[in-house]
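> the sequence isn't on hand, but the structure is:
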């Protein structure tokens, strides 16, 4: 038997309630890495006006403070997950944290728009390594069953809370200190993460491969980057523009070439397509595609509603999201207990249904709404739903993961969420667009409310579709050991057992 076979035997042998040595420190390291990645997405939004004023961004250029991160992050997620498996989790985590810290400092010291955009791209590179790695180290340190479910629940809860708190933190730092501190704040987090990673993570590589699939990495990076770029251009300039169309063509051609290469040309594929036959893997990735579309767009339009319709300041808008954060934590804490009693399917479907209801209630707000009678209730309903479904869906995705494929599955689930968020935001930006010149400020406000209402209703539809997918396709069954992949890395003809 090979070393891989021995590892799989050990993976199957462990009791469901036990975990690897130093598993608690591994979980803390994973949570810190994920907090930085999530914060970096949400904390920058409320600081954009201050950044534009300070650095003198040209009209239309400010969006690249966000887009530079999104393009690099989305394009390199799959490669980041596989690279972590190849070089070892400790080395990958140390490199990812170091690059994140350095680029954060450079971004905070930026004196020109180009310098800040370049630093944000560097953060995207580090994030593409850290995001899949933060989940991969949990899958290796914790066995399948209750121990992993609890760990994944904690990870998902921390990530969801960080996303909600990022809006508040961005408002606080921007108003009380400077927009530069939304980047400098990463430095102490990086230092703590480096210390924990050095002490807790193994230095051995988890993948039994001799080389990285460079052609596959290039093709999938090109495909995902072109897709995200096309979605960004479509959201900003319209779906019929030449730039968006060319990007989509490149994405399709590169995507098809990637599939052909992985199936026919790669000796050690970047993605083992046989793994996608497992119901738990493809269902979880499909569901998270819709979750990403709903949550990213929901945050975006809720923030715009508070500032453009209710005329909240950035700090006040950030504070308005505190109940959302509390609801997300509550939903995440409930998810593990409810899943243990009821199974994944009812918990996931209920969370998505609550998300749909919350988004529907957001769509009923108007210019006369207040925080108490308009914003609070949908925030609580949607946030509890998000907490329930994110934790249960992440547990579903990782339930059949082998240690040596942890980075691969983590990269897939993060890439699906990122693509879903970009796609949802691009679609809903078009849906919410206003047309015509308003004759008064009241008419302008009415136009905004109508656009946001349409966007929230479509977001509710995203959650509803995901709920139907969960009800129809998720199967709750006794945990079964994952099926071993062929030693040569080729796709297997035998599907992994259904899990969930």
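Right, received. Where do you want to start? The structure presented is a predicted model; accordingly, all values stated were derived computationally and were not measured.
> CA atoms for contacts and neighbours, from now on please.
OK.
> which residues touch residue 108?
116, 180-184 (CA atoms under 8 Å, 6 or more residues apart in numbering).
> for these, which one is nearest residue 312?
residue 182 (20.1 Å; CA to CA).
> chain center to the strand or helix carrying the closest one, what's the gap?
Following DSSP states H and E, one finds residue 182 within helix 181-184. Counting by CA atoms, centre = their mean, to the nearest Å, helix 181-184 is centred 21 Å from the centre of its parent chain.
> over to stretch 464-475?
Mean-position distance between stretch 464-475 and its chain equals 20 Å (CA atoms, centre = their mean).
> now do the helices in the stretch 101-250 of the chain.
Under the criterion DSSP state H, counting those that start in this stretch, the stretch 101-250 of the chain carries helices at the ranges 113-141, 146-176, 181-184, 186-200, 214-237, 242-260.
> just name the most buried of those.
helix 113-141 (a mean of 26; mean count of other CA atoms under 10 Å).
> please tell me how far the closest residue to residue 246 other than its chain neighbours sits from residue 240.
Of all residues not flanking residue 246 in the chain, residue 230 sits nearest, at 7.8 Å (CA to CA, 6 or more residues apart in numbering). Distance of residue 230 to residue 240, given as CA to CA, to the nearest Å: 11 Å.
> residue 281 now?
The gap separating residue 281 from residue 240 is 34 Å, by CA to CA.
> so for those two, which sits in the more crowded spot?
A direct count of neighbours by other CA atoms under 10 Å for residue 281 and residue 240 places residue 281 higher, at 26 against 10.
> wait, doesn't residue 121 sit right on residue 69?
Yes - Residue 121 is within contact range of residue 69, at 4.8 Å (criterion: CA atoms under 8 Å).
> helix or strand: which one has residue 439?
Per DSSP H and E, there is no helix or strand for residue 439.
> how many other residues sit next to it?
As a burial measure, residue 439 scores 8 neighbours (other CA under 10 Å).
> for residue 9, see how far away it is.
Counting by CA to CA, the gap from residue 439 to residue 9 is 72 Å.
> next up, a second structure to put side by side with the first:
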């Protein structure tokens, strides 16, 4: 009996510590994803106060997203080499400090630079949170539940952006959408230094700077070119130039990693693990699904049904809650069923939900035109996203947890950036063709096309998912 009590006393701190580690990882991920969307509602107020031009204003969003997606591979490898606690704490310091500068900014240039640095902090945080979960939760069921909570925190963070941005901008000032990160960041920094181990990999390696430069520059150029399609056509030199340069740099990056680097930034051997290779490809496709759901349904509610930004956020809240619940269900099922059945079930729900959503028009009511289909889409996302993340990053060597986490996050972010550009261009062309780009009928037709394309992406994910291994450890 004494031995049992002693064992229980020894296990209890471990369980308590894991809970705090999960809280830290989920809160950090929530803050990172929240800042991807919270700024959107405040953009008009920011433009008025600081005197942004229309083109310059876009960089308040793009500056963050560009460095966030472009630097995640580097952040992932740095996590493996320098330790999870150091990288998570350093990312939080950078994120909170740049948020303070952004909140106090008096000129457009200062705010854009702050957002760029904020994206750098996010690129350090995102792969570190995944690495923390992968190494902290070694038991299969516990790790699946932790990934469900992590995925749900990111999804709710994206959803909460519109609500929080609208409330803070209306009730206080747009500056508080940045300043709110400072006290939250301070608490999370203290948690990171308290609950995480300072252990490093023990490897005497240095960062692959050639790979860091070519890989980061390639991703940044590719994403920048895709972002330019908002203001220029796909055939414009301002679009094709950066995209071509980005693709060329990524080819150089791959060759260097394969042949000329002893300690590569992105070890290509990881793509020999089937679930890493297939899961990364599926997450790339899934980025377009997430954009179609949260971004374009918000636009449909505002531009077609006439909702305010805050009311549109409230209109999406039932779907966000559904996603939160289903993500936990998926995580509980994953160790029992494997990834394939859950992903196929999720894609079926996505297909039906997007197909139903594509029937909505200016005369549709909220309950049958939006709520019903978005709940089905939320079920599909809740089943699919945490399953893909957990499967892609499961059981990798501890020395590679950061880079695999960075790879998974990068795939999702790049897929979202490309998906946004492609789907927005398709929506605009369809709206103009039907009834004019600014008319509710034309906009509805454009958004309906987006939802049909998202249904097609759902089918593609279902087809490719059969390549996922049956065993999580394959």
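Ah, there it is. Values in this document were obtained by computation on a predicted structure and should not be read as measured data.
> superposed, what's their TM-score?
Overlay of the two chains. TM-score (TM-score structural alignment, normalised by the length of structure 2): 0.93; 462 aligned residues with a CA RMSD of 2.1 Å.
> which stretch among the helices of the stretch 101-250 of structure 1 comes nearest residue 479 of structure 1?
helix 146-176 (10.3 Å).
> quick one: the helices of the stretch 101-250 of structure 1 as TSV, columns for distance to residue 425 of structure 1 too.
Formatted as TSV, these follow (distance: least, CA to CA, whole Å):
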stretch	distance to residue 425 of structure 1
helix 113-141	19
helix 146-176	16
helix 181-184	23
helix 186-200	26
helix 214-237	7
helix 242-260	15
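> relative to residue 208 of structure 1, which of those is closest?
Here helix 113-141 is closest among the helices of the stretch 101-250 of structure 1 (CA to CA), at 14.5 Å.
> which elements pack onto the lengthiest helix in structure 1?
The residue-count maximum for a helix in structure 1 (DSSP state H) belongs to helix 441-473. Here helix 441-473 of structure 1 touches helix 279-304, helix 344-362, helix 406-432, going by 3 or more CA pairs under 8 Å, 6 or more residues apart in numbering; DSSP states H and E.
> any chance of the ones you listed in TSV, with distance to residue 104 of structure 1 too?
Shown next, in TSV, are those (distance: least, CA to CA, whole Å):
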stretch	distance to residue 104 of structure 1
helix 279-304	23
helix 344-362	33
helix 406-432	21
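> quick one, which of these is nearest to residue 372 of structure 1?
helix 344-362 (12.6 Å).
> the closest one maps to which residues in structure 2?
Alignment note (TM-score structural alignment): helix 344-362 of structure 1 is matched to residues 339-357 of structure 2.
> then stretch 271-284 of structure 1?
The aligned range for stretch 271-284 of structure 1 is 266-279, by TM-score structural alignment.
> state the distance from residue 377 of structure 1 to residue 353 of structure 1.
Distance from residue 377 of structure 1 to residue 353 of structure 1, by CA to CA: 15 Å.
> which of the two has more residues huddled nearby?
Remark: of residue 377 of structure 1 and residue 353, residue 353 carries more neighbours, 25 against 17, as counted by other CA under 10 Å.
> isn't the more buried one up against residue 383?
No - contact status for residue 353 of structure 1 versus residue 383: not in contact, 11.5 Å apart, counting by CA under 8 Å.
> in space, what's closest to the equivalent of residue 412 of structure 1 over in structure 2 - neighbours in sequence excluded?
Using TM-score structural alignment, the partner of residue 412 of structure 1 in structure 2 is residue 407. Nearest in space to residue 407 of structure 2, with sequence neighbours left out and distances taken as CA to CA, 6+ apart, is residue 73 at 6.0 Å.
> tell me the residue in structure 1 aligned with that neighbour.
So residue 73 of structure 2 corresponds to residue 78, using TM-score structural alignment.
> distance from the chain centre to the match of helix 344-362 of structure 1, please.
20 Å.
> how close does that stretch sit to structure 1?
Compared with structure 1 after the fit, stretch 339-357 of structure 2 shows a mean deviation of 1.7 Å (mean CA distance after the TM-score superposition for structure 1).
> that older thread, out of the helices and strands packed on helix 441-473 of structure 1, which is closest to residue 37 of structure 1?
helix 406-432 (11.3 Å).
> pull the distance from that closest one to the chain's centre.
Offset of helix 406-432 of structure 1 from its chain centre (CA atoms, centre = their mean): 7 Å.
> what of stretch 342-361 of structure 2?
The mean C-alpha position of stretch 342-361 of structure 2 is separated from the chain mean by 21 Å, CA atoms, centre = their mean.
> report the contact partners of the match of residue 73 of structure 2.
Applying CA under 8 Å, 6+ apart to residue 78 of structure 1 gives the contacts 128, 217, 220-221, 270, 408, 411-412, 415.
> again, but for residue 185 of structure 2
Neighbour list for residue 185 of structure 2: 92-93, 95-96 [criterion: CA under 8 Å, 6+ apart].
> okay if I get those as JSON lines plus secondary structure, distance to residue 387 of structure 2 and neighbour count?
Below are the contacts of residue 185 of structure 2 laid out as JSON lines (DSSP: H, G, I helix; E, B strand; the rest coil; distance: CA to CA, whole Å; neighbours: other CA atoms under 10 Å):
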{"residue": "92", "secondary structure": "helix", "distance to residue 387 of structure 2": "27", "neighbour count": "30"}
{"residue": "93", "secondary structure": "helix", "distance to residue 387 of structure 2": "31", "neighbour count": "19"}
{"residue": "95", "secondary structure": "helix", "distance to residue 387 of structure 2": "28", "neighbour count": "28"}
{"residue": "96", "secondary structure": "helix", "distance to residue 387 of structure 2": "31", "neighbour count": "24"}
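> what's the closest of those residues to residue 421 of structure 2?
The closest of the contacts of residue 185 of structure 2, once distances to residue 421 of structure 2 are taken by CA to CA, is residue 95, at 26.5 Å.
> contacts only, for the counterpart of the closest one in structure 1.
Under the alignment by TM-score structural alignment, residue 95 of structure 2 pairs with residue 100 in structure 1. Taking CA under 8 Å, 6+ apart, we find residue 100 of structure 1 in contact with 122-123, 126-127, 190.
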